[in-house]
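1. 3D model of this:
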Amino acid sequence: MTNASLRGIDTNLVVALHALLHDPNVTRAAKTVGIGQSSLSHALARLRLHFGDPLLVKVGRAMVLTERAKALVGPVDAAVRGLTAVFSPEASFDPRVSRRRFRVVSTDNVEVFLLPHLMPLLAAEAPGVDLSFHHLGGDWQNELRRGVCDLKLGRKAPLPEGLRNQDLFRERLVCVLRRGHPLAPARGKPLTLERYLSLGHVVVAPTTAVSDPVDDWVDRALRGRKLSRRVTLVVTHFLAAPFVVASSDLCLTVSESLVRAFRPLLPIAAHPMPFGRGEYRLSQVWSAHADGDAGHRWLRGMVARAARAAASGERMV
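-> Alright, predicted model coming up:
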């Protein structure tokens, strides 16, 4: 149906039809709608003219639906639900009783440092709310626009029109080597740029296709200095990289929060970046169509609280 054909439709007739389809008694249906019986009788006459069908016929002492009217029940119910959703005031959201499921896309390093802080908050304040975390793919912007997912968590980057973002905290990159690495600097000494470039490196590329070159922040920063490093290994998951470093002579440049999570488990040590500030901002991104969603606003607030708690850990180097 085009916009032009919609102009001739009176939404009051839709409401009247909905009442009559669920109660063919004109007197009772009029009370349901909140209008007089004569007004509803007039609406019924207009509906009969529109559909070319009597809609209600008398059988004995009762009014019953015609076959055409019976076929309208489902579509009219759907139309009323849609109109209610569009024109009703914003639905409230009570996290204490909600059974809603939210879908989030992120990289696994974000899950490692955020979820241990987020899930206790949900358990205490929203025991019926569920989360589904999914691997960050290359099409996440369209997934947000289509409503396939609710949030994207990750490194802040320029966004196209129609997407919103909120900074969560500033993250710092560090260089990770195994303890006892032959090229690790002595205690209290920095890792030099020359030594950094002499190492083999493991790089995490979560969304990089097989045919795409590895080109992360570090490589771009080095290229700006007319330098390059040897990328010995590329993996798709951040969680794999610390284990590789712990059992090899490779170097990993990664967020400090991930190293903080693995340091008690693996024989690894963090060192300051030998060039640049090595900082970036972690943000949450959502579609503009979710701005007015009370539940969505609540989720973003919970993520921000969890991120603040996660970011309060002590610096390692």
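2. C-alpha from now on. contacts and neighbour counts both.
-> Will do.
3. Can you give me the buried ones in the longest helix seen in the chain?
-> Under DSSP state H, the helix in the chain containing the largest number of residues is helix 67-87. By neighbour count, with 16 or more other Cα atoms under 10 Å as the criterion, the buried positions of helix 67-87 are 69, 73, 76-77, 79.
4. Toward the C-terminus, what is the element adjacent to the helix or strand where residue 282 lies?
-> Per DSSP states H and E, residue 282 falls inside strand 279-287. Read in the C-terminal direction, the helix or strand following strand 279-287 is helix 294-311, with elements assigned using DSSP H and E.
5. after the helix or strand containing residue 15 comes which helix or strand?
-> According to DSSP H and E, residue 15 maps onto helix 11-22. On the C-terminal side of helix 11-22, the closest following helix or strand by DSSP H and E is helix 26-33.
6. what's the next helix-or-strand element following that next one in contact with?
-> Once the chain leaves helix 26-33, the next helix or strand it forms, by DSSP H and E, is helix 37-51. Residues from elsewhere that reach helix 37-51, judged by Cα atoms under 8 Å, 6 or more residues apart in numbering: 13, 16-17, 26-27, 29-31, 54-55.
7. Now for residue 261: which residues touch it?
-> When contacts are counted by Cα under 8 Å, 6+ apart, residue 261 touches 112-113.
8. just to revisit the earlier point, so which other helices or strands are in contact with the strand holding residue 282?
-> The contact analysis (3 or more Cα pairs under 8 Å, 6 or more residues apart in numbering; DSSP states H and E) places strand 279-287 against helix 140-146, strand 151-155, strand 163-178.
9. Of all the ones you listed, which one is nearest residue 233?
-> Evaluated with Cα to Cα, the helices and strands packed on strand 279-287 place strand 163-178 nearest to residue 233, the distance being 14.5 Å.
10. sorry, back to before: want to try TSV for the contacts of helix 37-51, with distance to residue 220 as columns?
-> Output for the contacts of helix 37-51, formatted as TSV (distance: Cα to Cα, whole Å):
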residue	distance to residue 220
13	63
16	65
17	64
26	74
27	75
29	70
30	71
31	71
54	73
55	70
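11. Most widely separated two among those?
-> Comparing all pairs in those by Cα to Cα, the longest separation belongs to 31 and 54, at 21.3 Å.
12. The structure of the following sequence is requested for comparison with the preceding one:
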Amino acid sequence: MKIILAQPRGFCAGVVRAVNTVERALQQFGTPVYVLHEIVHNQHVVDDLRTKGARFVENLKEVPPNAVTIFSAHGVSKEVENEARDRGLQVLDATCPLVTKVHNHGRQYAVRGYQVILVGEPDHPEVIGTLGQIPARVVVVQTKAQVATLGFTRNMPLAYITQTTLCVDDTRAVVEALKRRYPRIIGPDTRDICYAVQNRQTAVRELSQHVDVVLVIGSPQSANSVTLRDIAAQAGKPSYLIADGSAVRSEWFDDKSTIGITAGASTPEVMVDDVLNALKRIAPLEIENLPGREEHVHFRLPDGLIARQ
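-> Below is the predicted model:
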């Protein structure tokens, strides 16, 4: 069985920063530290951090007074920030800097009097946090069809922002629909969608041209992992979203000799190794890496953590 690994794949800089924030906080402050929501959308990452002493909560009311509290990479609302401050919690904000950039864009548009439209998934934690960061009403749209239902006048001052983890092509289509209906609308270029998301989507498109079947390693709760699976399927290749090697099924590879593997931005490389080990139990492997974009982005850890000497 020939295996071709996509490049890049797996952890992005924002996820590395978030995971390192929890691990460094445990080293600096001891156990427990409290994390509001899953730090990233990957159960293996969450379980590993839980065994090290992190406690994951869904509400700040579950956090004792003055405790070390970490906000997840997806970001939180101003209401949550204010509640943490009022309760005297020691906050480490692991919100991805690219998500914070979207918050800043949205606030700037709102202050300038624009009606803000957010292209995104209404129930995604990043969208919920972004809505709570903008001091004005924000309308969420996810599809071109929803754009057609908007009731704004053509001359109304409108601006759009986007969720960082969406499919680039789908987002571009929604933005183009907005621009056709509202020619005066302003907003960032779709290149402002997370660089890591774009790179992984480009890589899986290329990967799909060289393989018979695609395995995407990631969580079904991970928007960018689901998108990678969808892109491979749209390319006409059987594609499966799996969390780890235990989900691999030998019948997927009947009469298929070349397997492509990629991983979502919140998936650690150890899960790729786990899938490869599962495939080795099916057939001997010949493994190669597909050439792709190299990433050299690094984000500084949140204020409140002591730099490692």
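13. where does the TM-score land?
-> Remark: TM-score between the superposed chains equals 0.23 [TM-score structural alignment, normalised by the length of structure 2]; 109 aligned residues with a Cα RMSD of 5.6 Å.
14. Of the buried residues of helix 67-87 of structure 1, which pair is most distant in space?
-> Taking Cα to Cα, the two most distant members of those are 69 and 79; they sit 14.7 Å apart.
15. all helices of the stretch 1-150 of structure 2, in order?
-> Counting by DSSP state H, counting those that start in this stretch, one finds helices in the stretch 1-150 of structure 2 at the ranges 13-29, 43-52, 78-86, 97-111, 125-131, 144-147.
16. Would you mind finding the most buried of those?
-> Comparing the helices of the stretch 1-150 of structure 2 on average neighbours per residue, with mean count of other Cα atoms under 10 Å, the densest one is helix 125-131 at a mean of 22.
17. Output the contacting helices and strands for that one.
-> If contacts are counted by 3+ Cα pairs under 8 Å, 6+ apart, helix 125-131 of structure 2 sits against helix 97-111.
18. Could you name the helices and strands sitting against the helix it packs on?
-> Contacting helix 97-111 of structure 2 under the criterion 3+ Cα pairs under 8 Å, 6+ apart are the following elements: strand 115-119, helix 125-131, strand 158-162.
19. quick check: angle from it to helix 13-29?
-> Orientation note: helix 97-111 of structure 2 sits at an angle of 110 degrees relative to helix 13-29 (axes from the mean of the first three to the mean of the last three Cα atoms, to 10 degrees).
20. Confirm that residue 121 of structure 1 sits in a helix.
-> Yes - using DSSP: H, G, I helix; E, B strand; the rest coil, the assignment for residue 121 of structure 1 is a helix.
21. List the contacts of it.
-> Each residue near residue 121 of structure 1 by Cα under 8 Å, 6+ apart is listed here: 302, 306.
22. what's the neighbour count on residue 5 of structure 2?
-> A total of 23 residues lie near residue 5 of structure 2 under the criterion other Cα atoms under 10 Å.
23. residue contacts, it?
-> Taking Cα under 8 Å, 6+ apart as the criterion, residue 5 of structure 2 is in contact with 207, 260-262, 287-290.
24. and if we set it to 7 Å?
-> With contact taken as Cα atoms under 7 Å, 6 or more residues apart in numbering, residue 5 of structure 2 is in contact with 260-262, 288-290.
25. so how many other residues sit close to residue 279 of structure 2?
-> Other residues lying near residue 279 of structure 2 total 20 when counted by other Cα under 10 Å.
26. what about it, distance to residue 260 of structure 2?
-> Separation of residue 279 of structure 2 from residue 260 of structure 2 (Cα to Cα, to the nearest Å) stands at 12 Å.
27. just to revisit the earlier point, could you single out the nearest of the contacts of residue 5 of structure 2 to residue 180 of structure 2?
-> When these are ranked by distance to residue 180 of structure 2 (Cα to Cα), residue 262 comes first, at 35.1 Å.
28. Report all helices and strands that the helix or strand hosting the closest one contacts.
-> In this structure, residue 262 of structure 2 is located in strand 258-263 according to DSSP H and E. Secondary-structure packing of strand 258-263 of structure 2 (3 or more Cα pairs under 7 Å, 6 or more residues apart in numbering; DSSP states H and E): strand 2-5, strand 213-217.
29. buried set for whatever helix or strand residue 220 of structure 1 lives in?
-> Taking DSSP H and E as the criterion, residue 220 of structure 1 maps to helix 217-224. Burial within helix 217-224 of structure 1, assessed by neighbour count using 16+ other Cα under 10 Å, is assigned to 218-219, 221.
30. what about residue 50 of structure 1, how many neighbours?
-> Burial of residue 50 of structure 1, expressed as a neighbour count using other Cα under 10 Å, amounts to 10.
31. if we can go back for a sec, ok, of the contacts of residue 5 of structure 2, which one's closest to residue 105 of structure 2?
-> Nearest to residue 105 of structure 2 among those, counting by Cα to Cα, is residue 262 at 31.3 Å.
32. follow-up on the earlier one: could you list every helix and strand in contact with the helix holding residue 15 of structure 1?
-> For helix 11-22 of structure 1, the elements it packs on are helix 26-33, helix 37-51, helix 67-87, judged by 3+ Cα pairs under 7 Å, 6+ apart.
33. Can you add distance to residue 260 of structure 1 and give the ones you listed back as a markdown table?
-> Converted to a markdown table, the helices and strands packed on helix 11-22 of structure 1 look like this (distance: least, Cα to Cα, whole Å):
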| stretch | distance to residue 260 of structure 1 |
| --- | --- |
| helix 26-33 | 62 |
| helix 37-51 | 69 |
| helix 67-87 | 46 |
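34. Which of the ones you listed sits closest to residue 3 of structure 1?
-> Of the helices and strands packed on helix 11-22 of structure 1, nearest to residue 3 of structure 1 by Cα to Cα is helix 67-87, at 15.6 Å.
35. Give me the angle between the helix holding residue 15 of structure 1 and helix 67-87.
-> Using the same axes, to 10 degrees, helix 11-22 of structure 1 lies at 130 degrees relative to helix 67-87.
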